[in-house]
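fold the following, please.
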Amino acid sequence: MSQPAHAEQDGSDDRPHRLVVLAGPTAVGKGTVSAYIREHFPEVWLSVSATTRSPRPGEVDGVHYHFVSTTEFARLERDGELLESAVVHGRNHYGTPRRPVEEALAAHRMALLEIDLQGARQVRENMPEAFFVFLAPPSWEELVRRLVGRGTEDEEERTRRLETAKVELAAEAEFDVTIVNDDVRRAAEELVHLMRTH
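Here you go, the predicted structure:
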């Protein structure tokens, strides 16, 4: 499982790192926590998922997601280029390009993968040595408030996502540790601390 650490010339952490997988229910704030880490902890490498869904306002291709066509996504799956892939909310395809993750770990970087529950389960099959973190809301009421408040889904989509969220919350026991996202900065700092110590 763990390999001997190799010293690095730039003085960065020379211990081998495990891939850290962050998952949790829809609207819990996984993307917000990841964005905070991207901005404040540049030493953390964040995986960029591929998806067939359309960009939301402010999302940048190659930074937040690789936005690809359904045809291109099918090719990535067929060629074994995805560490995991899933259809989320019965509609859009999401997947994690395999090679960048492997390269980041080989370079002894702290690597973070933010994905949904289905994807996390596939990663557990493909990389059982990874460390799995569940991001939980302070309460169900707060989760509903966040989903409604962001205003990016219509009523039908919100209902579908809340049904999905109930299933996702029930999977918390499958994870190594839970972080409650009651404050983005605190949750992000707790996650980075876990990455440094695991």
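
from here on, contacts and neighbour counts on C-alpha atoms
Fine.

and the helix or strand harbouring Leu143, what does it pack onto?
Counting by DSSP states H and E, the secondary-structure element that holds Leu143 is helix 140-150. Taking 3 or more Cα pairs under 8 Å, 6 or more residues apart in numbering; DSSP states H and E as contact, the helices and strands that helix 140-150 lies on are helix 155-169.

ok, residues contacting the following helix or strand past the helix it packs on?
Following the chain from helix 155-169 toward its C-terminal end, the next helix or strand by DSSP H and E is strand 177-180. In this structure, residues lying in contact with strand 177-180 by Cα atoms under 8 Å, 6 or more residues apart in numbering are Phe132, Val133, Phe134, Leu135, Ala136, Pro137, Pro138, Glu172, Ala187, Glu190, Leu191.

could you also give me the structure for this next sequence, so I can compare it with the first?
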Amino acid sequence: MVISASKNALARRGLLFILSSPSGAGKSTIARMMLEADPQLCLSVSVTTRPPRPGEIDGTHYHFIDEATFHQLVEDNALLEWAKVFGHFYGTPKAAVKQGLREGQDFLFDIDWQGTQQLYQRAEGDVVRVFILPPSLEELHRRLRGRNTDSEEVIASRMARAQDEISHWDGYDFVVINDDVESCFTKVCQILQSERMRRARQTGLIDYVRDLMNPTDRP
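The predicted structure is shown next:
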């Protein structure tokens, strides 16, 4: 499913679309599918202090920086949100996101509940929060083992963290169970499309309705 913009689309303010889930529940897969299907959506590229994984490109997947640089960004209030996860720091640069929102750009965030909470506190009206649940903890454990990227110790740590993350489900606007990736993807896309149509985000509506109702401007 490829989503195309309408030729008659009104000017609108962009939005911050958050996907959160326990590790292994599918948010990264859904995020990748959305980015491939929707040219109006771009990934918010976070800064992080963790080393790049195989295949990751600096500036595309993350901005990889050292801890001293990260702490300076925090001190300068240059991050919309930040958190420490599994021993590494992650954060969202503020300037590029604020500019993009004004220009109608939608940003996709693949962040945890801590980052979501911070982002919502700072940009409440621009934020849409979606939490993805696994069909069961047993299935979540199976998916984590199926990656073949983590030790049993790391998997156990992720499972323990998963239950804590799931406990914050009620801090989100929408909750979707990922028992089938295609179905989950469709539901999340429907949420995005609906949120784009909110009256408050369509900044071009006032002029459009004014012209529509003014008979002197009609041919």
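
on that earlier part again, the helix holding Leu143 of the first structure aligns to what range in the second structure?
When helix 140-150 of the first structure is aligned against the second structure using TM-score structural alignment, it corresponds to residues 137-147.

now that stretch on the first structure. Mean distance?
Following superposition, stretch 137-147 of the second structure is found to deviate from the first structure by 1.1 Å on average (mean Cα distance after the TM-score superposition for the first structure).

got the contact list for that stretch?
Outside stretch 137-147 of the second structure, the residues touching it (Cα under 8 Å, 6+ apart) are Ser23, Gly24, Ala25, Pro134, Asp150, Ile155, Met159.

distance of the residue nearest the centre of the second structure from Cys184 of the second structure?
Centroid-nearest residue in the second structure: Phe109, 2.1 Å away (criterion: Cα atoms, centre = their mean). Shown here: Phe109 of the second structure relative to Cys184 of the second structure, a distance of 17 Å by Cα to Cα, to the nearest Å.

what comes up buried for stretch 37-44 of the first structure?
Using 16 or more other Cα atoms under 10 Å as the burial criterion, the residues of stretch 37-44 of the first structure that qualify are Ile37, Val44.

and it, which stretch of the second structure?
Using TM-score structural alignment, stretch 37-44 of the first structure pairs with 34-41 in the second structure.

sorry, back to before: so of the contacts of stretch 137-147 of the second structure, which ones are in helices?
Secondary structure from DSSP state H places Ile155, Met159 of the contacts of stretch 137-147 of the second structure in helices.

ok, the residue mapped onto His64 of the first structure from the second structure - contacts?
Under the alignment defined by TM-score structural alignment, His64 of the first structure is paired with His61 of the second structure. In this structure, His61 of the second structure makes contact with Val45, Ser46, judged by Cα under 8 Å, 6+ apart.

the second structure: helices as residue ranges?
Counting by DSSP H, the second structure has helices at residues 27-37, 67-75, 94-102, 113-123, 137-147, 152-166, 181-196, 205-213.
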